[in-house]
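**Q** only geometry, no sequence info:
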């Protein structure tokens, strides 16, 4: 579900207003639902946006991906035509590991904006290191502009599946759900999951093997 508390870890808000619209930020953006709800997401393929499963529109609502949204569709907007999600893992703490979805766009937004690669957090080498980034549209800041945080640390990634869910110290609030959790690896950007929940102690990221497997299945029908 949407974060119920303002998840500012340690009492210090490290989110920074981010107006850069060059890659990779043009491959990230806001997801606007026709019912007024807002989430965040990122392109992982030519027309594939990964976000949180709890951002899937309900009751006939539609969704639209808005790259690098900044008080308007500065890089256009793309309607979602198909949604792919895991149909398992919906109960208990481990539901967090499967709180991801892939939205298929009607047009290939990635052709002009690019996209992020997809990887899984390695618990042997990537924990307890201030190395991750997050980008999203926090509701407590109005949901109209992007905020970025750097030097995020992952403390755990093996509680349910190897690499998911990831327990982090990212600062988050409603609206950032589905936003990318990523690394710049020698100029290449890889997405390791999406933000799915927060409180004043931890922020949880979904992804891992199930996301990689699911994306592979989706590509066969929606390349």
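**A** Sure, I can see it. Remember, predicted model here, so these are calculated numbers, not experimental data. Numbering: from 1, shown residues only.

**Q** could you use CA atoms for every contact and neighbour count after this?
**A** Fine.

**Q** tell me if residue 220 really is in a strand.
**A** No. Residue state for residue 220 (DSSP: H, G, I helix; E, B strand; the rest coil) corresponds to helix; a strand is not indicated.

**Q** can you show me the helices along this structure?
**A** Counting by DSSP state H, the chain forms helices over residues 110-113, 209-221, given from the N-terminal end onward.

**Q** between the ones you listed, which gets nearest to residue 199?
**A** When these are compared by CA to CA, helix 209-221 sits nearest residue 199, at 23.7 Å.

**Q** here comes the other one, which I'd like you to weigh against the first:
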């Protein structure tokens, strides 16, 4: 995808100094949305230090438009980094050390209705240096795991797209974040996302 064009210009790579790589979305000048499990240290099963997390806006083949370290991290209530569960709490908000010059995306106020057209883009393991997206997928419907809401969708993604935004166009044509990708099925266009409105609850 063209990392200069909306809504892709609001995406970047989230990476830790331990080698973890995921996708993040600028939702405020100093605020990035990603998946909480992206911030778990593989050996200790604990969250990494915020200062070891970097956000690279518009990442492409070793270059980026802007970057900042995280100053703090807030995860979904009840998220356990040792188990990386529950899925419905697998979200994280990074507050950056400094503001980034970019176009933040708004959070969708309601869950997407079944069959609503969606798009899902991220830095996936098969092409980690560029932004790939499924721009012709749809919402399947709501799902509930461990008592928490999720969005089931039919968007294709692989590892690395964790933390990627599930995007929907509003009636005015602007893009908004409907959810954050937390799980993808291998070999089929199926996945789960935490609804954006869960971040407001």
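**A** Great, that's in hand. None of these values were measured; they are calculated from a predicted model.

**Q** that older thread, mean neighbour count and distance to residue 126 of the first structure added to the helices of the first structure, as a markdown table?
**A** Converted to a markdown table, the helices of the first structure look like this (neighbours: other CA atoms under 10 Å; distance: least, CA to CA, whole Å):
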| stretch | mean neighbour count | distance to residue 126 of the first structure |
| --- | --- | --- |
| helix 110-113 | 16 | 28 |
| helix 209-221 | 15 | 16 |
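
**Q** right, so of the ones you listed, which gets closest to residue 184 of the first structure?
**A** When these are ranked by proximity to residue 184 of the first structure, the top entry is helix 110-113, at 16.7 Å, counting by CA to CA.

**Q** leaving out sequence neighbours, find the closest residue to the residue mapped onto residue 148 of the first structure from the second structure.
**A** With TM-score structural alignment as the matching criterion, the partner of residue 148 of the first structure in the second structure is residue 133. The shortest distance from residue 133 of the second structure to any residue other than its chain neighbours is 3.8 Å, reached at residue 121 (CA to CA, 6 or more residues apart in numbering).

**Q** burial measure for that neighbour, as a count.
**A** Residue 121 of the second structure: 26 surrounding residues under other CA atoms under 10 Å.

**Q** pull the residues that contact stretch 101-113 of the first structure.
**A** Defining contact as CA atoms under 8 Å, 6 or more residues apart in numbering, one finds that stretch 101-113 of the first structure is touched by 23-24, 26-27, 43, 45-53, 56, 65, 78-86, 215, 222.

**Q** centre-most residue in the first structure?
**A** Centrality entry for the first structure: nearest residue to the mean C-alpha point is residue 179, 2.7 Å, by CA atoms, centre = their mean.

**Q** which residue ranges form the strands in the second structure?
**A** Listed in chain order, the strands of the second structure (DSSP state E) span residues 11-16, 21-28, 31-34, 53-57, 66-75, 92-96, 106-107, 117-122, 132-145, 148-153, 165-169, 175-184, 191-195.

**Q** what is the fourth one packed up against?
**A** The one in question is strand 53-57 of the second structure. Where contact means 3 or more CA pairs under 8 Å, 6 or more residues apart in numbering; DSSP states H and E, strand 53-57 of the second structure is packed against strand 11-16, strand 66-75.
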